[in-house]
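In: Predicted coordinates and the sequence they were generated for:
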Amino acid sequence: MAKLLYRIGRGAAHRAWAVIIAWLAVLALSIGAFAAFGGTLANQFEIPGTETQRLADQLQDELPEANQGVGTIVFSTDDGSEFTDGQIDRITQALDDSTEVEGVSAVTNPFHAQGELDSQREQMTDGAGQLEQLIQLRDSGQLEQAAAAGMVPPEVTPEYVDQQEAQLALGERTMELMGDYGFISSEGSTAIATVNFYAAQPDIAPEDQDGVMAAVDAAQGDGVQVDYSTELAQNLSIFGAAEVVGLIVAAIVLFIMLRTLIGAALPVLTALIGVAIAATASLSLSGAVQMASVTPVLGLMLGLAVGIDYSLFVLNRHRQQLREGVELRESIALATGTAGSAVLFAGCTVIIALVALVITGIPFLGLMGAVAAFSVFVAVLITLTLTPALLSLLGLRLLPSSQRAQVRAGHVVEEVAHVRTPRAVHHPLVALVGAAAVLILLAVPFASMRLGLPDGASEPADSTQYEAYQLVDENFGAGRNGPMTVVVEYPEGTSAEEANELQLNTGEQIAALDDVNNVVPAPLDESTNLAILQVVPESGPAEEATEVLVDDIRALSPDLEASDGATLGVAGSTAANIDISQVLADALPLYLAVVIAISLVLLVLVFRSLVVPVVASLGFLLSLMAAMGAIVAVYQWGWLGGFFGVTDPGPVLSFLPTLMVGILFGLAMDYQLFLVTGMREAYVHGHPARAAVIRGLVGGRAVVTAAAIIMASVFAGFIFSHLTMIRPMGFGLAIGVLLDAFVVRMTIIPAVMTLLGEKAWWIPRWLDRILPNVDVEGDSLQAHRPVVESPDEKSVREARETVDGEIAEALGRPGRNGTATR
């Protein structure tokens, strides 16, 4: 593999402009594909096989109007006073205008709807008094005399009174179920309007949402405030201002490390080209498949982070070789063959972990993994081809000006520093216990993790979505933000009266459950055998009590089927979110087991050891649980919520743990590879086990430190993203990378390997014989290089031998051959 990559790097260096033009052509094609075939993004998720998805499909087929997408508009007065007639007229006109939007099927005017509801209640009260007189006449047998005397209309017979009494009883039961359900707050200062779209929720076109808001915005002003729910005002752009900050920080770190603007700009440039290609190519599929807004953003986040890091690894190796006097294009080829081998293997681990998301059986998660894996794949290709081409054009400008002059003069730049024994090696047991204790402490909140999907309460406090959520919560109750749809399917042949009775009986059973605020029966449709009830909980859509209520309602189905032959199910976005969270939680253990198994196989291949893979995987589990614990503490418990923009803590994003497993595993193996391969290289070249640990750690920690800071900076930029789902993801990945790089890879791993000594590299001989040689270190390239030592190279070698002697002296014993030779 190293030899192949060497040839690729050399070819790219010789044909630099051809490679650059080829990549620009690929970029143009991907942008063109996006422009031609790109569709819309959504914030809704579907999992085939769940009850909510089954009911949604059934409603789509049998009762499409019950499965339409909806959005909520909240009107309120600035001073909390009752709406004036002028304000009501302006709101009414704006809502009438919104019905002209092409994708809108209906708009509920809250003032008209509340007026009709109040009128029905008043008519029922008046009718109850009049009917009471008729009932008295019927029961006393004087109804016929009253009709003959003209006291009551002639059509008022005992049968008529019976019918009216039955209808009044049904109406009273319905009103009792509905309770205080309404569209205008009790103070008359807040009103809720509902917009129904022809399309289902995930398929609503952004232009229809924008059209509704543009029409309704006309009602704003003169004492009226207009706010929109997440379904209407969601921002689905994939890049915002906050993400730019992470890139700036990454560029600053690169400049500090490389000390040249050109050198710092190159990894950022190649990463941006990579994510532009990956993002536009992925978005070109959004017209054919349902794609959530978070899907391309995840690819963007990963593509930027690994793209910068991978380019940095090759660039850093190339700069080292230039300083050692290696000819420019030969250095590029060698860097591509050596560091490029590690990049290819590291990229493959990330890609495998992400593609393995398909084993969860969850389509949207598999698509997210595929898009993210494609972004990493493009980043690897860019690193192995475009980076060498650009390095060839830049020449010695990658080096600081003082070093350039020395290299041009044919001198080798000596940058060998004296070694100070790392504390993880000097006090391994203390380092191991201390680092493990920190991770375990951070992981404690992980035990109380709840999964869910974000609602309006998770939006930024200054957003219209958050304001709409809070206004509804304060004036109508938290549950009005997440009503549920209960679907009762009754047997064929059931009469209208029986169906109506069944609907109300079911509603009364639901109303008797805990945490139910209102039950609103929908009019029966004679074309289907479905009865619909809207259930408004007392708790918000993301609260644990609402999750319990969904289970309690579903638990009524067996008794209903036994007594009436009917079945009951719960649909709607609130129930769907609960089902999705449960499916994801069930899939997580299997996926984690598969990822760990993959890691063990790959690491055995690379390190030819059974102990190192086990230690590496255990370290990954520690950093994963610590990162998840930090997420729970901030986003579920609300610790430091003000700093991270968490106004109302809630459950953890349901698919975040699964994504964290795949992404952090791949990134953890990156750093494991770049640090421990140096240790293995030193060990197989004759250094004692402990000296090899020091050489690998000292040789790789600078670039790994920079890479981890860069990657964490890119991820941290997404903590303040405009997308609610991305913020905890950015936080979790940033803290996960920092913990894994600094606490696990540069503290726990060296400490454990120091304690184990040569036992760390144990492998059965039979297994060692059958394992293929993946040559991640690029030994095959070094072995075939001519050994011609210049005076400057001799001085560098002697300096390194001095360092080896210092390592041996610090460890208190000589190397295998008496000296620590390179």
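Out: Received it, and whenever you're ready, just let me know what you need. Source: prediction; values computed, not measured.
In: Please count neighbours and contacts with C-alpha atoms only from this point.
Out: OK.
In: show me the contacts for Gly700.
Out: By Cα atoms under 8 Å, 6 or more residues apart in numbering, Gly700 lies in contact with 674-675, 678.
In: scratch that, Met368 is what I was asking about
Out: Contacts of Met368 by Cα under 8 Å, 6+ apart are 295-296, 298-299.
In: structure B:
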Amino acid sequence: MRNALYSYGRLAARRPWQLLTAWLLVAAAVVGVWVAVGTSIDDAITIPGSDSSRAQEIQNAVFPASALGNGTLVFHDADSSVTSPEGRAAIEASLLAVRDVDGVTQVVPPFPQEPGQPTPRISADGHTAYAQVYFDVPPAALSEQDADRVLAAASPATDAGLEVLPGGQLAQAAAGDPGHRSELIGLAVAAVVLLVALGAAAAMALPLVSALVGLVLGLAAIGLLSQVGAIPDIATTVASMISLGVGIDYALFIVVRYRTARQEGQPHERALGVAVATAGAAVLFAGATVAVGLGGLLLAGLPLLTSLGWTAAVAVGLSVVAAVGVLPAVLGVVGSRLDAGALPRRRSKRASKAGWWHRIGERTARRPWLAVVGSLLVLAVFIAPVADLELGQQDGGHDPVGTPTRQSYDLLESAFGPGVNGPLLVVADLGDTAQTDPATVQRQAAALSSALADVPGVQSVQGPRVSTDGSGALWQVVPTTAPSDPATGDLVTELREEILPPLATDGTQLHVGGQTAAKIDFTDQVAERLPLVLAVVIALSFLLLVVLFRSFVIPLTAALMNLLSVGAAYGILTFAFAEGHLTGLLGLDGPVPIESYIPLILFAILFGLSMDYEVFLVSSIAERWHAVRDNRRAVVTGLGSAGRVVTAAALIMFSVFVSFAGQDNPLIKMFGVGLGVAVLLDAVVVRGFLVPGIMVLLGRANWWFPRWLDRLMPRVDLEASPAADETPDGLPPTDGRVAVPAR
């Protein structure tokens, strides 16, 4: 690998335009196909083997139209009743026009079709009503244009003075694409950090270009792969967030290594070869560590987590490709112009001899206990709120005020009660019973309807709706509590364990489904698989560091330090969202529950990113240790060398992650705040003070490793640089070690 990367770097210096053209052609082909086919999105939550999944399967089989997109159209008149002659006429005229909208297959009006029928879609005070609108495309295919056409068709109601709002999937479509404002803000802040860290506009621009190339390639690859299996919309957002963060960081390390080689007097061709052979190999290893963390999500056995895991891993992988493949070609073109647009600098003699992080290392070496205890106290402040962490579910009532989903949620809740926003579905698989004994089926249906209506916590029951072939039936059960209320979860459990089993006779199967029930099943399975995911990710990361550093102590302390960073992220989420202390600042109007899978995803991502910073720091320390065999001196000089770059990288990633907190989706806000603050804490507090302090206290024990095991394990050398006497064909053969530099 070392020779191959070095040769590629030299090739990029000799033939930059040819390489860059080849990369651009490949990127254009991939992006062109992606633009043509798009990204297949599916936000439905499925849990294989669960009761809600079985209910969904039966529902899709006997009611195929239910698998397609649908939504509600809410009508509200604050001054009079919607059932007045004028109000009813306006609503009926609107729904008649909605039926003619392209893509609409059915409209179920709020008014009864026959005298004496119940009116569950009209509020008790008569001021609010809602209609069901069904489409001929899947939910993910509903667009903002579809919502706009439906709302435009409802103009007779708005002209009559009624308020008309979209609800459900229609409201999600009406919210539209959040755009790229968050990414642009993150890039702008990252550009400022890069400009200060690198001191030149040209050098600042290269990591941004590399990251953007990796982002576009990653999204294109994800879009193409989604044609095999659709992914949730949130997966592309999380992938974009991680891709931008690591993409800028990885490119930064290569640019810094190239610039250092040039400042040491090496010619352009050799400097670029050295940068790719050392920093490039380090980027490959760093990407692998992040992939290990993300790969752990696949063990959960849940489609949502699997999608989040592989999409983020693909995004990271393409960021690595952009940094190691495309960036060297761009550096080959830029060459000596890397310092164009340099900032004026004033540096004191003291600063030139020993940087800020070197001086911190000296103080840590003199008082390691102070650094360790002080760091732990700082982390304890951030971790402490975890004691009050309670996982829950989010619903439209947690969206920012003024968004389409929140407006319709609040209006329906005030008119019909909170449960109308998350009805449960009781699905019956009747098999052949309906055809052989229809009278029995009718008795069962009546008994089930009566039993459901009598359950405490049930507000109303609609149904049964029987399929045309008589093989299935469906009831809609509206709870008295909101979808996110724990009492709704208790109701689902009661229905499954106590109410439905006695009624499932004569071969009839009864299941509880719907998105609310699916989220409850999802939470249960996450809790069941969590220990396995944690154990595998920690074990694989530990083994990687054992091979890398030839030590048991360093990987063990790294795993413990990473867990502290993850704990800090959990504490931040609890304080900011679950307890609501920062929700006002984040555009929310109250506490927001933390979804069950958020901690698991944060663990997978943060563990990988923390390993990156551990590698960046300890590889620098290890280089000095192998040179001087003085642990204290190695810690001081290694921190002094790596601290500035690691801090700059963390500030960049913090900027990118936190910028996503500006999006409306509370889940994205949680990812942005949790990841951003935790990464900054990890780089500054954990890697800057805690790890060096512990390494000073442990002394030579850091580097203990059995000789017999050292002979058996493969070598990955993070310090070696190419020899000065390399041949034109590459580097001379080494002892089998793969060279990866300390940054």
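Out: That came through fine. Here the structure is a predicted model, which means the values were calculated and not measured.
In: What's the TM-score once they're superposed?
Out: The TM-score (TM-score structural alignment, normalised by the length of the second structure) is 0.90; 715 aligned residues with a Cα RMSD of 2.8 Å.
In: just to revisit the earlier point, among the contacts of Gly700 of the first structure, which are located in strands?
Out: Using DSSP state E, no member of the contacts of Gly700 of the first structure falls within strands.
In: how far away is Pro786 of the first structure from Val326 of the first structure?
Out: Here Pro786 of the first structure is placed at a distance of 12 Å from Val326 of the first structure (Cα to Cα, to the nearest Å).
In: okay, these two: which has more neighbours?
Out: Val326 (18 against 7; other Cα atoms under 10 Å).
In: Check the alignment and tell me where Val516 of the first structure lands in the second structure.
Out: Under the alignment by TM-score structural alignment, Val516 of the first structure pairs with Val458 in the second structure.
In: and if you look at Ala689 of the first structure?
Out: Aligned partner of Ala689 of the first structure by TM-score structural alignment: Asn631.
In: which helix in the first structure runs the most residues?
Out: helix 573-607 (DSSP state H).
In: So which bit of the second structure is that helix matched to?
Out: Counting by TM-score structural alignment, helix 573-607 of the first structure sits on residues 515-549 of the second structure.
In: The matching stretch vs the first structure, mean deviation?
Out: Once fitted to the first structure, stretch 515-549 of the second structure is off its aligned match by 1.3 Å on average (mean Cα distance after the TM-score superposition for the first structure).
In: Now that stretch: buried residues?
Out: Within stretch 515-549 of the second structure, the residues scored as buried using 16 or more other Cα atoms under 10 Å are 515-523, 525-526, 529-530, 533-534, 536-538, 541-542, 544-549.
In: Filter the contacts of Met368 of the first structure down to just the ones in helices.
Out: Using DSSP H, the contacts of Met368 of the first structure in helices are 295-296, 298-299.
In: any idea which of these is the one closest to Ala271 of the first structure?
Out: For those, the closest approach to Ala271 of the first structure (Cα to Cα) belongs to Gly299, at 11.9 Å.
In: can you tell me which of the contacts of Gly700 of the first structure stay in contact in the second structure?
Out: Contacts conserved in the second structure for the contacts of Gly700 of the first structure, using both residues aligned by TM-score structural alignment, their matches' Cα atoms under 8 Å: 674-675, 678.
In: Kindly indicate which of these lies nearest Ala810 of the first structure.
Out: Proximity of these to Ala810 of the first structure (Cα to Cα) peaks at Gly678, which lies at 19.1 Å.
In: returning to that earlier point: can you add neighbour count and distance to Ile352 of the first structure and give the kept ones among the contacts of Gly700 of the first structure back as a markdown table?
Out: Supplementary listing: these in a markdown table, determined by neighbours: other Cα atoms under 10 Å; distance: Cα to Cα, whole Å:
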| residue | neighbour count | distance to Ile352 of the first structure |
| --- | --- | --- |
| Phe674 | 25 | 18 |
| Leu675 | 26 | 21 |
| Gly678 | 21 | 24 |
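In: Out of those, which sit inside helices?
Out: Using DSSP H, the subset of those located in helices is 674-675, 678.
In: In the stretch 351-500 of the first structure, what residue spans correspond to helices?
Out: In the stretch 351-500 of the first structure, helices defined by DSSP state H, counting those that start in this stretch lie at 363-381, 387-394, 401-408, 423-426, 428-443, 464-476, 496-511, listed in chain order.
In: and the second one, how far from the second structure on average?
Out: Between helix 387-394 of the first structure and the aligned residues of the second structure, the post-superposition mean distance stands at 1.8 Å (mean Cα distance after the TM-score superposition for the first structure).
In: Would you mind getting the angle between that helix and helix 363-381?
Out: 40 degrees (axes from the mean of the first three to the mean of the last three Cα atoms, to 10 degrees).
In: The second structure: matching residues for helix 387-394 of the first structure?
Out: Going by TM-score structural alignment: helix 387-394 of the first structure matches residues 327-334.
In: which residue packs closest to Phe476 of the first structure, ignoring adjacent ones?
Out: With sequence-adjacent residues excluded and distances taken as Cα to Cα, 6 or more residues apart in numbering, Phe476 of the first structure is closest to Ser185, at 6.6 Å.
In: With Ala323 of the second structure instead?
Out: Ala251 (5.1 Å).
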